[in-house]
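Asks: Provided below for reference: sequence and predicted model.
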Amino acid sequence: MKVIKTPLEGCLILEPRLFEDERGYFFESYNQRAFSEAVGRDIRFVQDNQSFSKKGVIRALHYQTGEFAQAKLVRVSQGRVLDVAVDLRPESPTFGQHFSIELSEENNKQLFIPKGFAHGFAVLSDTADFCYKCDNYYAPESEGGIIYNDPTLNIDWGIPEEEQIVSPKDAQLPPFKALVK
């Protein structure tokens, strides 16, 4: 597995080794020992989630707080998405900055997002299956979010505004400035 650092400390791109021949391909999408070595600590995932979305859908920007904060390992098994992580750690030198990467069934890249980040993605292909592992259980009472089109973050989702599909819940999330007190 190849590990690539992003500009956001602790947020890593993981590229699995792909074995291809005339039959197709094989790759190991997850190995606990290799993953722990790659991120430099022991993280145990307790929940796997998967979503299916159509082109133009933006699912963003979500996070869990307190004892239910989550680290995530995300990937796309079908289609293409623009994946976005936002550093919400006040003590971090990259607080308020974001990183984006295209994840697809073609590139097989994964993104590790540590605790203390908001996360979201936009579907660039006709449809996409998005898979993610979480190191903590979902707790609705600890859920937080930031509006996807926040002017302070200024995220380019790669989708024209008139083609963006956002849930009513996500369209009502507070701005980033509400986090900064």
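Replies: Perfect, thanks for sending it.
Asks: use CA for all of it now, contacts and neighbours both
Replies: Noted.
Asks: for burial, what's the neighbour tally of K133?
Replies: Residue neighbour count, defined by other CA atoms under 10 Å, stands at 20 for K133.
Asks: show me where this structure has strands.
Replies: Secondary structure of the chain (DSSP state E): strands at 2-5, 12-15, 18-21, 24-27, 47-54, 58-64, 72-78, 80-87, 98-104, 110-113, 117-123, 127-134, 143-145.
Asks: what's the longest helix in the protein?
Replies: When the chain is parsed with DSSP state H, its longest helix is helix 32-39.
Asks: buried residues in that one?
Replies: Neighbour counts over helix 32-39 (16 or more other CA atoms under 10 Å) mark 35, 38-39 as buried.
Asks: now the farthest one out in this structure, which residue is it?
Replies: E22 (32.4 Å; CA atoms, centre = their mean).
Asks: surely T6 and Q97 touch.
Replies: No: applying CA atoms under 8 Å as the test, T6 and Q97 come out as separate, 11.6 Å apart.
Asks: comparing those two, which residue is more hemmed in?
Replies: Using other CA under 10 Å as the criterion, T6 and Q97 rank with Q97 on top: 17 against 14.
Asks: hmm, K54 is touching A128, no?
Replies: Yes: between K54 and A128 a contact is recorded at 6.4 Å, counting by CA under 8 Å.
Asks: dropping in the other structure now:
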Amino acid sequence: MRFLQTLLHQAVRIEPDAAEDERGRFERSFCAREFATAGLPAAFVQHSQSCSFAKGTLRGMHFQKAPHGESKLVRCLRGCVWDVIIDLRETSPTYLHWQGFELASSNRHQLYVPEGFAHGFQTLCDDVEMGYLISTPYAAEFSSGVRHDDPAFGIVWPLPIAAISSRDLGWPDYL
């Protein structure tokens, strides 16, 4: 695996090292030793998946509040998404900055999202499946989010929104 620093402090894009032969391809999607060598906490206690049916679906921007903050390792298992993270850590040099990444089953890239970041994505095609390794069990009372169109961030989404939850539309202004 290749661990590539993003523009946001401590967020990392991960590219696979694949072995290919006449049978196909084999690659590791996670290795605790390699994550430790890269300085990334990697105690994932929950694995979740989401399926989105329509191109343009937006999920996010989600996070869990302390003391149930979570880090995530996200990967597109089927299809393609525009994956966005926002640094919400007040002491971070990249506080309130965001960055987007194309995650696709074809490029097999993953994104390590540190604790204290909001995370979300927009589907770029129909029938998308995402996989998440998560460091902390889901705690509904600590689940939170920020709006996808909050002017505090100025996120640019690639497509008109085809579907979004009422909860995601209802987050208050961040600042």
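Replies: Thanks, I have it. These figures come from a predicted structure and were not determined experimentally.
Asks: for T37 of structure 2, see how far away the closest residue to S143 of structure 2 other than its chain neighbours is.
Replies: Once flanking residues are discounted, S143 of structure 2 sits nearest to Q64: 4.5 Å by CA to CA, 6 or more residues apart in numbering. Counting by CA to CA, to the nearest Å, the gap from Q64 of structure 2 to T37 of structure 2 is 26 Å.
Asks: same question for A140 of structure 2.
Replies: Distance from A140 of structure 2 to T37 of structure 2, by CA to CA: 33 Å.
Asks: again with Y174 of structure 2
Replies: For Y174 of structure 2 relative to T37 of structure 2 (CA to CA), the value is 35 Å.
Asks: swap in N107 of structure 2?
Replies: Taking CA to CA, one finds N107 of structure 2 at 23 Å from T37 of structure 2.
Asks: how about F121 of structure 2?
Replies: Counting by CA to CA, the gap from F121 of structure 2 to T37 of structure 2 is 28 Å.
Asks: what does D126 of structure 2 give?
Replies: For D126 of structure 2 relative to T37 of structure 2 (CA to CA), the value is 37 Å.
Asks: just M130 of structure 2 next, same as before
Replies: 26 Å.
Asks: try S165 of structure 2
Replies: Here the criterion is CA to CA. By it, S165 of structure 2 lies 38 Å from T37 of structure 2.
Asks: before we move on, what about V74 of structure 2?
Replies: Taking CA to CA, one finds V74 of structure 2 at 19 Å from T37 of structure 2.
Asks: how many neighbours does the residue nearest to S143 of structure 2 have?
Replies: 23.
Asks: show me what it lines up with in structure 1.
Replies: Q64 of structure 2 maps onto Q64 in structure 1 when the alignment is built from TM-score structural alignment.
Asks: list the contacts of its match.
Replies: By CA atoms under 8 Å, 6 or more residues apart in numbering, the contact list for Q64 of structure 1 reads 70, 138-139, 142-144.
Asks: looking at those, which has the most residues close by?
Replies: Ranking those using other CA under 10 Å puts Q70 first, with 23 neighbours.
Asks: pretty sure it sits against H62.
Replies: No: counting by CA under 8 Å, Q70 of structure 1 stays clear of H62, with 10.5 Å between them.
Asks: having no further points to raise, I will conclude here.
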